[in-house]
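A.B. asks: got a sequence here, can you model it:
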Amino acid sequence: MMLMRNLSLFSTFLAAFVLVVGAVSTFDSKALAAGQTLEELLADRTLGDPDAPVAIYEYASLACPACAGFHAEVLPKLKEKYIDTGKAKLIYRDYPTGGDGGARATIAAMLARCAPPEQYFGFLNVLFRTQASWFSAPDPVAALAQIGQLGGIDAQTFEACMNDEALFNGIRDAQIRYGKEFDVESTPTLIFNDDEERMVSNRGWEALDAIMTGLVE
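C.D. replies: Below you'll find the model as predicted:
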């Protein structure tokens, strides 16, 4: 379709927005996107026991190399020591960044959110691991479509997801709100509980473990 052929030409947030959400309006995305309502699509995603005593709010961008490094190198250790043991939970929130105004990161975030909720963190893992590939692809939408297909998202659902203007706007509006309410300015940013502690950038496992040790004791 024209949307798929032309999206690779975008270089600004506005151009990307028009191309992503403006070309197709024939699908009911609320019905197709894994049966989720807009409110459900935009809801926080939680890794771990929702009742875990320590809440870690991660503000990250799927286009952020430091975020990809955190998910590859640090999150597995955090998960093993604190999340899988019920001591902490990770609440992931999208904060799209990138030289294109965050457009590619936003549509990648849309793909993950259109997946069934139980597959969300699996999609994040794949998107972070393949970040360099899809982000720099001549046609990033086609690259994301391949990832979606491998994850079980059919072409119709993917098309509907990519053209869900309300979802696109919801992710971007949330980013603005996070900046105003929680002083988030860069990615990754980790906020612990009610801003009891904060870690900006990927400072590695040792720094994170030191913070966690103080919070769980």
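
A.B. asks: going by C-alpha atoms from here, please, whenever you check contacts or count neighbours.
C.D. replies: Fine.

A.B. asks: shouldn't Pro76 be within a helix?
C.D. replies: Yes. Under DSSP: H, G, I helix; E, B strand; the rest coil, Pro76 falls within a helix.

A.B. asks: how close does it get to Pro53?
C.D. replies: Pro76 sits 19 Å away from Pro53, going by CA to CA, to the nearest Å.

A.B. asks: one more sequence to fold, the one below, so I can look at both together:
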Amino acid sequence: MKQIIPLVVAALVGVGAYFAFVHEPNATVAQVASTELAAPSSSESVNNADGDADAEVDISTIPDILIGNPDAPVTVIEYASPTCPHCATFANEVLPGFIEAYVDTGKVYLITRPFVRNVLDAAVFMLAEAAGPDNYHNVVATYFKTQTTWASSDKPRDAILEIAKQLGFTQETFDAALTNQALFTGMEAVREQALNDFGLVGTPTFYVNGKTLSGDKTLEELAAAIDPLVPADFVAPTPVAADAMAPAADAMAPADAMAPAADAMAPAAQ
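C.D. replies: Below you'll find the model as predicted:
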């Protein structure tokens, strides 16, 4: 399977506009670790003519990030990208209320998956994985909160590093996180699975018990899809501990190991 890093295409689709993408072949993990990391362009585009749709992919190196009640009547899978403005809006403005209303009450089992559109996305997700499962959401949430600072910087690698240091990374652990080839390859596999198997066409995308919801969604729009799936006699279990998906107040020390891989749940074909 080729090393592929997607380029951003600022394509607004319909009323609920969201970012679509294509990808450029032959980029490697070295570009993620490079001091030449480039900010995503709002106008770059290439033809998606060199993909590996038939290539075998291995997602076992990328564990799903799981929050909530595994026996919940509704499973929501979210694909998001750190450089996607609509993903940031959802993470910053909608997700906390969604977790409170649906995840903490045991109604929804939330699975989040990385969708890498460019080298900056890859860098953020690689740092989150290096921080360990307990800190993963705080790392991603911090970069969503500060997206306008680092994603538009003329020196994005330096900006990402400064934020990483606030999260407990050192120069050494930062560099190590960005040279994890197995993780980089696994994230490519997750992206290719979403594109080729699940028909994902932009971020953010949600799968609600297999039903596809594309684009940024309000809490009310998600509720309209979820509420009919929750039995009228549903009784909430013992409160489920869930991360608030907010930036940590204290610095976090990166973990040495990734969480064990979880079984992949494939969205139902539509």
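
A.B. asks: residue contacts, the residue nearest the centre of the second structure?
C.D. replies: Taking CA atoms, centre = their mean, the centroid of the second structure lies closest to Pro114, which sits 3.2 Å from it. The neighbourhood of Pro114 of the second structure, defined by CA atoms under 8 Å, 6 or more residues apart in numbering, consists of Tyr79, Ala80, Ser81, Phe125, Met187, Val190, Arg191.

A.B. asks: name the nearest of those relative to Pro204 of the second structure.
C.D. replies: Taking CA to CA as the measure, Pro204 of the second structure sits nearest to Ala80 out of the contacts of Pro114 of the second structure, at 4.9 Å.

A.B. asks: what is the corresponding segment of the second structure for whichever helix in the first structure runs longest?
C.D. replies: Identified as the longest helix of the first structure according to DSSP state H is helix 165-182. Alignment of helix 165-182 of the first structure against the second structure: residues 181-198, by TM-score structural alignment.

A.B. asks: nearest to Thr179 of the second structure, of the contacts of Pro114 of the second structure?
C.D. replies: Phe125 (12.3 Å).

A.B. asks: counterpart of the closest one over in the first structure?
C.D. replies: Checking TM-score structural alignment: Phe125 of the second structure goes with Ala109.

A.B. asks: for Ser153 of the second structure, same thing?
C.D. replies: Looks like Ser153 of the second structure aligns to Ala137 there (TM-score structural alignment).

A.B. asks: ok so, going back, hmm, Ala60 and the match of Phe125 of the second structure touching each other?
C.D. replies: No. Applying CA atoms under 8 Å, one finds Ala109 of the first structure not in contact with Ala60, separated by 10.2 Å.

A.B. asks: now do the SS call for Val201 of the second structure.
C.D. replies: coil.

A.B. asks: can you give me the helices for the second structure?
C.D. replies: 29-33, 85-89, 95-98, 119-131, 136-145, 147-150, 156-166, 171-177, 181-196, 219-226.

A.B. asks: and the last one, how far from the first structure on average?
C.D. replies: Looking back up the chat, that one is helix 219-226 of the second structure. Helix 219-226 of the second structure, aligned to the first structure and superposed, deviates on average by 1.1 Å (mean CA distance after the TM-score superposition for the first structure).

A.B. asks: please work out which residues of the first structure line up with that helix.
C.D. replies: So helix 219-226 of the second structure is aligned with residues 205-212, judged by TM-score structural alignment.
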